[in-house]
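S.K.: Sequence and predicted structure are below.
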Amino acid sequence: MKRSEIPSLDDLRAFETTARLGSVRLAADSLALTHGAVSRRITKLSDDLGFKLFEKSGRGLRLTAAGETLNLTLGRFFTELTTTVDSLRSAHSQQNALVLSCEPSVAMRWLIPRLANFQSAHSHIALHLSVGGGPVEFRRDRIDLAIRRLDFALPDAWRVQRLFAEKMGPVMSPQLAPAFAAGEYIALGSKTRPDAWSHWLSTHPAVRPPTEIRFYDHHFLIVEAALAGLGVSLSPMVLAADDIDRERLVAPAGFDSDGSHYGLIWIGKTELSGKARDLARWLEAQCRISCG
């Protein structure tokens, strides 16, 4: 059979849907057609092929042997076609998306609560968020931009836009403030910076040391623990700022810069353009508001 002799795709769909659902009525509902339209397409397909596809069985229909064979082939065809189209759509969506990688704690405690505002102001940008720390595999992971604490060596090809200085300080629920002042508190630290408490205490000799230091895997966990009243967390200001504004946390000793910065990183051209530039400008504005 020549390709020009292949039956109409609409007729084949009507047949396959009827065979799959076992009913012309159900097929009509699925295809948003009338019962008569589906019946006519199946009849036309049968006439074009030169053999019957269905035969009566009681009050219903059943496939003929030829219909069974055709239905098996069409089932594989439509499944493969659906998979191919979905894959192409997904690839197209990825190409048009903007992928931002961000350190987990900053993503959870600072970025995600603000993303609704970004999407509202930039509805044309499909922003995909990925979490990770340290060096970035831009090409391997198809990342466009990354937010990182700049505490590692950066390749010459990387471009950096500084966002905010890292500032650290002890935060706690208001109820724990008297215990902190009396030195009767449990200190909470992150395993990612195991020496942070000892360094901070050495630069603040007037502050009484804790009775114990306990470590969690990430900074966002120790901030959540502080909110739950489990201890005093030595936290980056960016992670605690929102809860301090809401008076859920207090920082009686304030925050001190540790000399490091967070930055927005990318590779390629020196100046960002298009969607990446829109995101960079929005991030810069948010940092001025909450991290300045």
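M.R.: Perfect, I can see it now. Everything numeric here is computed off the predicted structure, so don't read it as measured data.
S.K.: contacts and neighbour counts: CA atoms only from here.
M.R.: OK.
S.K.: need the helices for the stretch 1-150 of the chain, in chain order.
M.R.: In the stretch 1-150 of the chain, the helices defined using DSSP state H, counting those that start in this stretch lie at 9-21, 24-31, 35-49, 65-96, 104-106, 112-121.
S.K.: next one: the stretch 151-292 of the chain
M.R.: So, for the stretch 151-292 of the chain - with DSSP H, counting those that start in this stretch - the helices run 177-182, 196-202, 219-227, 237-245, 274-290.
S.K.: can you count the residues close to Leu129?
M.R.: If you count neighbours by other Cα atoms under 10 Å, Leu129 ends up with 17.
S.K.: Structure two is appended below for comparative analysis:
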Amino acid sequence: LIGNTLCGLLMAIIGWFDGYAYVELWFAGVVAANSLSLSTVYFFKNRIGPYKSPFIWRWSFCLTNIIGGAAQGAGAFLFLSPELQFCALLYLFTLGGLMVGTTPVGIFMPAYFAFIGGLLTVFWAASLTVLSDQIAIILVFTALYAAVTTKVAMSIGQTVRKSLELAATNQALAHKLIDANQVLNKARTNAENADRAKSEFLANISHELRTPLNAILGFSDVLKQQLWGAIGDPRYTEYAADIHDSGQHLLSLINQLLDISQADAGKLQLVEEEIDIAPLVEDACHLLREVAQSQQVSLSLSLGSDLPPLLADPMRVKQIML
């Protein structure tokens, strides 16, 4: 649009100095047509009024290009002459430059055809009036020139469209890459959390394994050294029962340790049932008492007589106490 206006200004100045009539009105028409096209672009970019609709803007832009091309072509009525004086030749050269300069509009070919069509229609009408003897040559030459510039415009438009499509594809791939990275980061975080949960589980279970194992070793040591006398002493039977209970608890912990998949999932399955808490507390205290005594620690137990039943997993409760 700026080049269009500057070309019109150049022709108006030269025509004014050469004494051509109505050049001011013609240049005013060129400026008005270009201003109309510029306002159409401005309204669309800022989503003003009906130009919010791409459909309305497209055909409004085509209409303003027809008017702009016709305004430039109307200069032929002023500058063309049978003698093809300097102004006429300069005007023809300017029109050729305008047709080449309009080729970038080829990204939207209807607008390009609108401008070229408006320009050539008025130019041919003026040529038929002013240069009727040379009209055949003018028609052939301008038609061939328009065909060449149209081919260039179509090539430019195709190149720009491919560039835009490639940019859109790259942007879509970039978004997919970002989404894939987010999924990967989430999976890595989940894997790290699962590994951390497994490590914590193994650390906790190793501590829990030591408690019944120490009890088993303590009771076995009592039996081995016959600290209470001959093996026939009834207290050895009690210790044997304690060893059995500790072994059962140790076996359950080992079974739980083998089920690593539950730890990887970040949760352990609970088998809830209604239990009496008092026997569990007494068993745990009994298992720990021998170890406590070996460390010269006094262990005592005090339970109420009316403890309500508890809905829980017996093995988990015993793990907590030990």
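M.R.: Noted; the coordinates are in hand. No experiment lies behind these values; they were computed from the predicted model shown.
S.K.: Need the TM-score from the superposition.
M.R.: Put the two chains on top of each other and the TM-score (TM-score structural alignment, normalised by the length of the first structure) is 0.23; 101 aligned residues with a Cα RMSD of 5.5 Å.
S.K.: As a markdown table, the helices of the stretch 1-150 of the first structure with mean neighbour count would be great.
M.R.: A markdown table is the format used below for the helices of the stretch 1-150 of the first structure (neighbours: other Cα atoms under 10 Å):
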| stretch | mean neighbour count |
| --- | --- |
| helix 9-21 | 19 |
| helix 24-31 | 17 |
| helix 35-49 | 17 |
| helix 65-96 | 13 |
| helix 104-106 | 19 |
| helix 112-121 | 12 |
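S.K.: and of those helices, who's closest to Lys275 of the first structure?
M.R.: helix 65-96 (9.7 Å; Cα to Cα).
S.K.: Any idea which of the helices of the stretch 1-150 of the first structure gets closest to Val131 of the first structure?
M.R.: The nearest among those, by Cα to Cα, is helix 104-106 at 5.3 Å.
S.K.: helices or strands up against that closest one?
M.R.: Judged by 3 or more Cα pairs under 8 Å, 6 or more residues apart in numbering; DSSP states H and E, the packing partners of helix 104-106 of the first structure are helix 219-227, helix 237-245.
S.K.: Please work out which of the ones you listed is packed deepest.
M.R.: A comparison of these by mean neighbour count, using mean count of other Cα atoms under 10 Å, puts helix 219-227 on top with a mean of 23.
S.K.: Give me the distance from the strand or helix carrying Thr129 of the second structure to the chain's centre.
M.R.: For Thr129 of the second structure, the enclosing helix or strand under DSSP states H and E is helix 109-130. Distance, stretch centre to chain centre, for helix 109-130 of the second structure: 47 Å (Cα atoms, centre = their mean, to the nearest Å).
S.K.: where's the spatially closest residue to Ala215 of the second structure that is not a sequence neighbour, which helix or strand?
M.R.: Nearest non-adjacent residue to Ala215 of the second structure, counting by Cα to Cα, 6 or more residues apart in numbering: Leu287, 5.9 Å away. Using DSSP H and E, Leu287 of the second structure sits within helix 277-294.
S.K.: for that helix, which positions count as buried?
M.R.: 277-278, 280-281, 283-291 (16 or more other Cα atoms under 10 Å).
S.K.: for stretch 203-219 of the second structure, which positions count as buried?
M.R.: Applying 16+ other Cα under 10 Å to stretch 203-219 of the second structure flags 205, 208-209, 211-216, 218-219 as buried.
S.K.: Can you name the two of the residues you listed that sit furthest apart?
M.R.: Ile205 and Phe219 (21.7 Å).
S.K.: that older thread, can you tell me which of the helices of the stretch 151-292 of the first structure is nearest to Arg76 of the first structure?
M.R.: The nearest among the helices of the stretch 151-292 of the first structure, by Cα to Cα, is helix 274-290 at 39.9 Å.
S.K.: right, and Leu98 of the first structure touches Ala276 too?
M.R.: Yes: taking contacts as Cα atoms under 8 Å, Leu98 of the first structure lies within contact range of Ala276: 7.2 Å.
S.K.: Please report the distance of the residue positioned nearest the centre of the second structure from Ala167 of the second structure.
M.R.: By Cα atoms, centre = their mean, the second structure has its centre lying nearest to His175, at 3.8 Å. Counting by Cα to Cα, to the nearest Å, the gap from His175 of the second structure to Ala167 of the second structure is 12 Å.
S.K.: Now do the shared contacts for the two.
M.R.: With contacts defined as Cα atoms under 8 Å, 6 or more residues apart in numbering, no residue is shared by His175 of the second structure and Ala167.
S.K.: and the helix or strand encompassing the residue nearest to the centre of the second structure with helix 277-294, angle?
M.R.: Using DSSP H and E, the element containing His175 of the second structure is helix 135-225. Interaxial angle, helix 135-225 of the second structure versus helix 277-294 (axes from the mean of the first three to the mean of the last three Cα atoms, to 10 degrees): 70 degrees.
S.K.: Count the residues that sit near Leu258 of the second structure.
M.R.: Neighbours of Leu258 of the second structure (other Cα under 10 Å): 11.
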